[in-house]
Structures are given as C-alpha cells and as structure tokens.
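J.: Predicted model follows, preceded by the sequence.
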Amino acid sequence: MKKIFGLVLLLLVLISATEQTSHKPENMHSIEGTWELQSFYNYDDGINISDTVAKAEGYRQVKMYYNGKIMWSRHSPQDSLEWFGYGRYRITSDSLIETLEYGSTSMMRALDTLRVFTFELELTDETYSQISFDEEGNRTFSENYKRID
C-alpha cells in the first residue's frame, strides 16, 4: 500500500511540475521563435493608441523565446552602451511575464531595482505587442514585434 501511495504521490508531483512549466495556455498562439521590434505605440489616455513611433535609423532589437527561456539584444547607433538580457518567461492568455537573470552591464544596473517585467500581451501567429502599464493599470506604451523565425 505504501508503494502505491508513493507512486501516486510521485505522479502528482510530476504532473504538477509539468503544468507549472507550461509556456502557453491551450488554444493560444505560440510566442516561441525569433522576433524583431518594428515600432512603438504611445497611449495618452491609457486605452487608445495616440501615436505610432517608428524605430530610429539603424536601431535593432531582437528577442528569442524558446522552451521557457528568453534572450534579447538591442543595438542603437546613438547609444554606445550594450544592451542584452537573458532569463525566463511565461505567458497567459493576456500577459507576458519576463524574469531576467542576467544581462549586459547597463542591464544589470537596471536589474538592481526590477527583475520581473509584466506586460499586457497581444499575440498572433506573426506579430505581438508587449504593452506596459502604470500603477493604475492604464496602458502607457507598447513595443510591437514581427516574427522573423
């Protein structure tokens, strides 16, 4: 009897661990892949897009999501600092949560105050937007990406 109880308990633990490491809800688009930043949106009223801002000439930002891990890098000709980061991610039906573990020197300074980034998520097969919001839950701006792989 103890062996059966132990086996059932082990199965429950394994099933629970599998559910916790799932990276997307069922019936949802996958964020796994490689994405390149296309533009930014500003939200003046917290709801509606008030402005679309194109990337600056030569600016490039790429994010890669795979198997619960994220890595991103950014190059801006106007900025001599290197920016990249690595960590874990998970998504729900309407949010993207990135927990960064390490990054470039400039990113590590930023990580001293904040390591978990939570965004509202709008995801299709070929595009996604990660929308930042203020303390009151109002949208402030978004980064808009296109799948490149």
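T.: Looks like it came in fine. Note that the structure is predicted; figures quoted are calculated from it, not measured.

J.: hey, let's count contacts and neighbours off CA atoms from now on
T.: Will do.

J.: Residues contacting stretch 124-136, please?
T.: 29-31, 46, 96, 118-123, 139-147 (Cα atoms under 8 Å, 6 or more residues apart in numbering).

J.: State the distance spanning the first to the last residue of that stretch.
T.: 26 Å (Cα to Cα, to the nearest Å).

J.: so how far is it off the chain centroid?
T.: 9 Å (Cα atoms, centre = their mean, to the nearest Å).

J.: What of stretch 76-87?
T.: 17 Å.

J.: Sort out which residues of it are buried, please.
T.: Judged by neighbour count using 16 or more other Cα atoms under 10 Å, the buried positions of stretch 76-87 are Ser76, Trp83, Phe84, Gly85, Tyr86, Gly87.

J.: Let's have those residues in JSON lines, adding secondary structure and distance to Ile70.
T.: Shown next, in JSON lines, are those (DSSP: H, G, I helix; E, B strand; the rest coil; distance: Cα to Cα, whole Å):
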{"residue": "Ser76", "secondary structure": "coil", "distance to Ile70": "20"}
{"residue": "Trp83", "secondary structure": "strand", "distance to Ile70": "14"}
{"residue": "Phe84", "secondary structure": "strand", "distance to Ile70": "11"}
{"residue": "Gly85", "secondary structure": "strand", "distance to Ile70": "8"}
{"residue": "Tyr86", "secondary structure": "strand", "distance to Ile70": "6"}
{"residue": "Gly87", "secondary structure": "strand", "distance to Ile70": "5"}
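
J.: Below is structure B, check it against A:
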Amino acid sequence: MKIKFFIICLIFVFISSCADSNTDKSESSEEVEAITSKKNGLKGAWELKGFYNYQDNKVVDSFENNTLSRQIKMYTDTKVMWCKLLKTDSIEFFGYGSYTYDDGLLTEVLEFGSAFMNDVIEEQQEFVFQFELGPDRFEQIEIDEDGNRIYSENYVRIE
C-alpha cells in the first residue's frame, strides 16, 4: 500500500512540475516577444510627412512633404525598401537593401534601386543617419562629416 501511495505521489509531483514548466515557457516566450518588438519597433510601413532643416544642430525650418509626391518606407526584420511616387514618372525612385539600427544610428545598405538610385549606389552603398524612434514616428537625420545635423526626413507609421 505504501508503494502505491509513493508512486501516486511521484506521479502527482511529476504532473504538477510539468504544468509549472509550461507556464514558465509561455512567460519566457512573452518576454522574448516583448524584447523583439521593442528591439524592432521600426518594422512596418511608414510614410514621409515632412522635413526639418537644421542650423547649429537646431531646427530652423520645417515643411510638409510635397503633395505632388509620396514616399513610403517598409522595414522587415532585416530589409528595407522605399519608393517615391512622382506624378511624372511612377517608377523612377526606389531602393532596396538591408538595415540595422542601434544607439541612435540607422544604417541602410542599399543593394539596388531605380536607374537614378543605381547611379547613387555605385558611388555610395551605405547611408548612416542619426535616428530618433517613437511609437508611431521616426526621424532619420542626415549629418555632415563633422557630425552636425543638416536635415531630417520625418515619417509616421501607416501600418
């Protein structure tokens, strides 16, 4: 009788430990998902809404994106693609490549693009920007060789 009781207790302990293990796994996968989404808050589709011009690293002028054109950027986990609609030529401006961002810097390395962009990519493949990311907006800020801000493109999340 004691052996049966001991075996039943062991089975109960084993079953309850398995249930606790599943809870821990779901919590850790939730933590991983939260860390991933926080780390990759750039993932999604964004629309260019305006620009800032800087002087002495301060905004001196701002203006909205021209209504004659529209620019969209899309980020996956590792890739970026952007396109700009021009009423005169709907296929002229686009680029595709990979990206990383960390510590306030966004780096895009373009692989190919439209005819105009392929000429640019032959000269320069890597583009580094200062970067400010909010929940539904980001600014990519062009800097000069001395690290001073020149202008920014300001995007809002559309998906």
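T.: Yep, that arrived. Model, not experiment: these values are computed from the prediction.

J.: For the two chains, what TM-score is obtained?
T.: Once superposed, the chains reach a TM-score of 0.77 (TM-score structural alignment, normalised by the length of structure 1), with 125 aligned residues with a Cα RMSD of 2.1 Å.

J.: for the buried residues of stretch 76-87 of structure 1, which one is nearest Lys69 of structure 1?
T.: Set against Lys69 of structure 1, the nearest of the buried residues of stretch 76-87 of structure 1 by Cα to Cα is Gly87 (5.7 Å).

J.: pretty sure that closest one contacts Thr99?
T.: Yes - using Cα atoms under 8 Å, Gly87 of structure 1 is in contact with Thr99, at 5.5 Å.

J.: how many neighbours does Met117 of structure 2 have?
T.: 20 (other Cα atoms under 10 Å).

J.: Where is the longest helix in structure 1?
T.: helix 2-20 (DSSP state H).

J.: what does structure 2 give?
T.: Structure 2, longest helix under DSSP H: helix 2-39.

J.: After that helix, which helix or strand is next?
T.: strand 44-55 (DSSP states H and E).

J.: Which residue numbers in structure 1 does the helix or strand following that next one align to?
T.: Beyond strand 44-55 of structure 2 on the C-terminal side, the first helix or strand identified by DSSP H and E is strand 58-64. Aligned using TM-score structural alignment, strand 58-64 of structure 2 spans residues 48-54 in structure 1.

J.: For that stretch, which residues meet the burial criterion?
T.: Here stretch 48-54 of structure 1 shows Ile49 as buried, counting by 16+ other Cα under 10 Å.

J.: what's near enough to touch Ala54 of structure 1?
T.: Taking Cα under 8 Å, 6+ apart as the test, what Ala54 of structure 1 contacts is Gln38, Ser39, Phe40.

J.: which of those also appear as contacts in structure 2?
T.: Here these are checked against structure 2 with both residues aligned by TM-score structural alignment, their matches' Cα atoms under 8 Å, and the contacts held in both are Gln38, Ser39, Phe40.

J.: Structure 2: which residue goes with the first one?
T.: Using TM-score structural alignment to pair residues, one finds that Gln38 of structure 1 aligns to Lys49 in structure 2.

J.: hang on, its match packs against Ser152?
T.: No - the pair Lys49 of structure 2 and Ser152 fails to qualify as a contact (Cα under 8 Å) at a distance of 10.9 Å.

J.: the more surrounded of these two?
T.: Ser152 (22 against 18).

J.: The more buried one contacts Tyr52, doesn't it?
T.: Yes - taking contacts as Cα under 8 Å, Ser152 of structure 2 lies within contact range of Tyr52: 5.1 Å.

J.: can you give me the offset of the helix or strand harbouring Trp72 of structure 1 from its chain's centre?
T.: Using DSSP H and E, Trp72 of structure 1 sits in strand 69-75. Centroid displacement of strand 69-75 of structure 1 relative to its chain, using Cα atoms, centre = their mean, is 10 Å.
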